[in-house]
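1. dropping a prediction and its sequence here:
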Amino acid sequence: MQQTTQLLRGNYQYDRNAYIAAGEPMIFHCHHYNVYLQAVIEDTSSYLNVYPMLSDSAQEIVYTQFSNFFKENQDLSVEDKKYICQDYFSFCGFGIIDLTNLTKEGGKVIAPFEHYGIGWKTKFGLREKNKKGVAFFAAGYIAGATEAIFDLPLGTLCTEQKECISQGDTKSSFEVFFRKNNTEDENHTDLVASPQEGKYQTYQLKQPSNTTIDYEGIRQALTNMDLQGDSQTGLIDAFGVLLTRMYANYYCLISYKLLRLFEDEMGKDGLPLAAELLTEAGHVCAYNTFGGVMQSTEWNAMIKPMIEKKHDWVHGITAVVNAFGWGFWEIEELKPNQKLKMKIVSGYEPNNYLAHFDSHTDLPISFLASGGIAGIMNLVYNTSLTEDFITLDENEYKKMIQKTSLFQAQKYICRVKEHSQFDQITVSSIAS
């Protein structure tokens, strides 16, 4: 069994800067981005029906991954399959789930630790009891895994959260049951298999000549780190944040389905608002994730000794990104305190969009990348992080974004929109 679970954990593919596990691209993101992106989506729930897609998207991906894996490993019993799905949930930092009592008709699932519930409470405090629980991803994971375990068609089951750690409950719990059909459930949408790796590209990591940062050395060191869920909690506590090995396609699906909901409700005029919300989530991710990395013991031990000039901080965090599974990030131009032009090859956002959606868009869709690149420059040049330790809280963030020297994406070539071979995003100060 141990050998089988190891097969599912996948490998880092250096030719496309991606972790691939049973066909699914997995990427590192932390609780700040996970819960903030979900909060941004939930804020639109008063006029958009967003809740079903949060769990349905996870169900589509998890079902595809496990059903394919189980077809390739046909000697597994039902109990073996349950163990594998539980183990992978914990390995990825999602927490701990107990699938023991599930049957092909469903059943109850207990999660004594769950990433979104704990992450939400850590970032936002206790959630009101009159709201839904926040573990939509876990709910979809459980439904998709159960369908794969019992070889049921995708969309047969759904999951309802009954208790949530974010609301002060001692555990999160879920009820799995048969999904109603279209005529009985207005929230039902047809579930579609995951695009898996999508339209990925191959490339070779390049070492810039104008920095002392060792890109390949950092990538090798980070991709060989043993980053997996703790045996007691199933959580990954690293770089000062709660990390997850999250499905790249999950972020893409919930983001791009949100775009479709905005367009259906408001027409194309609603798309810029959706893009602004999703890009801000990427900026918040950079502030917390990159900021946490740049103040971590791992950074101080591995990367800070390489830094000679301030612009090396930008190169250092870019080198780290190249071990996150996000594709290749390559600095084409860096003017300290003025401009950063980043080339992105095989970015996980266009990889998904080009494979999963049947139409091109006039809107650039690399929201995480756009916000993240601006966030790098804002951390380095609009905070004192490179000189002193700072507390990365809401007050510090508000001070940063109120500066006239704030960096934002000013020029944006998108692989989807322009039919380009790569994304090219240029951020500069809004005052320039």
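-> Received it, and whenever you're ready, just let me know what you need. Residues are numbered from 1 along each chain as shown.
2. please count neighbours and contacts with C-alpha atoms only from this point.
-> Fine.
3. and Met377, what does it touch?
-> 314, 337, 340, 407 (CA atoms under 8 Å, 6 or more residues apart in numbering).
4. let's have these in JSON lines, adding distance to Trp326 and secondary structure.
-> Listed next are these as JSON lines, based on distance: CA to CA, whole Å; DSSP: H, G, I helix; E, B strand; the rest coil:
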{"residue": "Val314", "distance to Trp326": "17", "secondary structure": "helix"}
{"residue": "Asn337", "distance to Trp326": "25", "secondary structure": "coil"}
{"residue": "Leu340", "distance to Trp326": "18", "secondary structure": "strand"}
{"residue": "Phe407", "distance to Trp326": "21", "secondary structure": "strand"}
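5. put this next to the previous one:
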Amino acid sequence: MAKKYFEFSDMKCVPVDGDRTLAGEHLVIHCHHYNSRLQRSLENCSLVDGKGIFKEAAERTFFRQIRVAASEQKLNSPEEVLKMAADLYRFQGFGVLDFSSHQVNQVRGVSSHYVEGWNCCYERESRPVCTFAEGYIAAAMGAAMGVRYEVVETECMYQGGDCCKFEIRETQEHPLKFEWFVPEVLATDHSKMLAEAANPRVDMIKIRDTVFGLPLEGNEQGLIPAFNVYLAHMPREFYNVVSGLFVKQMEAQGLGETGYAMLEEDAEVCSLTTFSGIMASDEWAALVQPMIKYTEDNIFGLVAIINALGWGSVRLIEHQAAETLNIQTANAYEIYTPKDLRMAEAKTHCPMMSGVMAGLLELVYLDIPFEDRRGLYQTEETDCSANGHAFCDFHTKRAMSAATKAAA
């Protein structure tokens, strides 16, 4: 068995802030539904370089994380750095990479979070789908060798191959050719948020802390099967660079608002699929279901779980069953999108959280096919920390009836 460089105890967790960190990066948990859909939406959008965006975001993010991890573990040789990078990939739930043939310009992937996502969510297509792995491998090679590599996937398990194969080519460039984005320093304040709505039946703190304590790390296949989905620990920087580059490219064509709407829809759809899996899981049955007496209690349980996903500290302020939901967040991860990647003059910068909240109400209160639920609830972010507010404020309500949508 390969040496393990990472254990769950290495992750620093602060439940009250909804925060996890490892090797200098704040980690957020999403599942194969969200990750594969986000990638597919960008790569299928002819208005942007979706593949380039996804690959660049991975290379940027993981070059830094791998360098920090190598420094923390005092690794000096390129071979040790590559072994550590492979274990980081496994630990965070992305799959298994084999760098043993890098000297002959090849890297292999023998399991993949993204391939699992595409296989579960979409019919087979004749294209490779491991764009994320291309960026990660480039980051690992650059961090280990001190020179940038171009990485191209030549065979993919999604296309029926036994493994994913990547060709790597050394360039003459600096290992990270991109300029660093300037991180945003924001003064969020938990104390300014309103008091959380009382629900004597649902112990939200117990749920949050229990999920935070689950040893969620990649198994021998580098996957994290839990709550009926495949989870992955992703640095928030990755998602923020992906969404930021996408919105800026859309904004350059006068379609910035459309870009935000697309990101919100991706999150809404994945909220339906992800949290339906969670509610059908053994973990939910053991931990949350005994607290559920009324339908609206499910919303409290779901928000409690969200507080353990690294998305920030999420407070449920008010909920009218089947009608409205108000949540506030002091440090939602999207607010840390670099300022130069945000859409100019935008009033809101958290499309993921907005879409998720709409999806929660559609999941819990509607009993129609998933594809017919989309758009029946809508979230408005009235205040955003990225614009100087002490917290983000989200209000979700019915947008239309199913009959109105069907007639439209």
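-> Looks like it arrived, so ask away. Quick caveat: nothing in here was measured; it's all calculated off a predicted structure.
6. circling back: only the buried subset of the contacts of Met377 of structure 1, as a PyMOL command please.
-> Only the buried entries of the contacts of Met377 of structure 1 go into this PyMOL selection, using 16 or more other CA atoms under 10 Å:
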select buried, resi 314+337+340+407
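7. what is the nearest of the contacts of Met377 of structure 1 to Leu261 of structure 1?
-> Checking those against Leu261 of structure 1 by CA to CA gives Phe407 as the nearest, at 29.1 Å.
8. how about the strands in the stretch 51-200 of structure 2?
-> If DSSP state E, counting those that start in this stretch is used as the criterion, the strands of the stretch 51-200 of structure 2 fall at 95-98, 106-112, 149-155, 164-170.
9. residue range for the last one in structure 1?
-> Just to be clear, that refers to strand 164-170 of structure 2. Aligned using TM-score structural alignment, strand 164-170 of structure 2 spans residues 172-178 in structure 1.
10. winner for burial among the strands of the stretch 51-200 of structure 2?
-> Comparing those by mean neighbour count (mean count of other CA atoms under 10 Å), strand 95-98 ranks first with a mean of 24.
11. tell me what that strand is packed against?
-> Strand 95-98 of structure 2 is packed against helix 78-91, strand 106-112, with contacts defined by 3 or more CA pairs under 8 Å, 6 or more residues apart in numbering; DSSP states H and E.
12. could I get the ones you listed in JSON lines, plus columns for distance to Ala195 of structure 2?
-> What follows is those, written out as JSON lines (distance: least, CA to CA, whole Å):
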{"stretch": "helix 78-91", "distance to Ala195 of structure 2": "37"}
{"stretch": "strand 106-112", "distance to Ala195 of structure 2": "42"}
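13. for those, which one sits closest to Ala280 of structure 2?
-> Among these, the nearest to Ala280 of structure 2 by CA to CA is strand 106-112 (24.0 Å).
14. okay, the angle between that closest one and helix 78-91?
-> For strand 106-112 of structure 2 against helix 78-91, the angle by axes from the mean of the first three to the mean of the last three CA atoms, to 10 degrees is 20 degrees.
15. how far does strand 106-112 of structure 2 sit from the chain's center?
-> Counting by CA atoms, centre = their mean, to the nearest Å, strand 106-112 of structure 2 is centred 22 Å from the centre of its parent chain.
16. end-to-end on stretch 152-164 of structure 2?
-> 11 Å (CA to CA, to the nearest Å).
17. what's it in contact with?
-> By CA under 8 Å, 6+ apart, stretch 152-164 of structure 2 touches 108-111, 115, 118-119, 124-131, 134, 165-168.
18. try 7 Å
-> Stretch 152-164 of structure 2 is contacted from outside by 108-110, 115, 119, 126-129, 134, 165-168, using CA atoms under 7 Å, 6 or more residues apart in numbering.
19. residues touching the closest residue to Glu167 of structure 2 other than its chain neighbours, list them.
-> In space, and not counting its chain neighbours, Glu167 of structure 2 is closest to Gln106: 4.9 Å by CA to CA, 6 or more residues apart in numbering. For Gln106 of structure 2, the contact set (CA under 7 Å, 6+ apart) comprises 166-168.
20. can you do 8 Å?
-> Contact analysis of Gln106 of structure 2 by CA under 8 Å, 6+ apart lists 99, 165-168.
21. looking at the residues you listed, spot the one nearest Leu42 of structure 2.
-> Set against Leu42 of structure 2, the nearest of those by CA to CA is Phe166 (21.6 Å).
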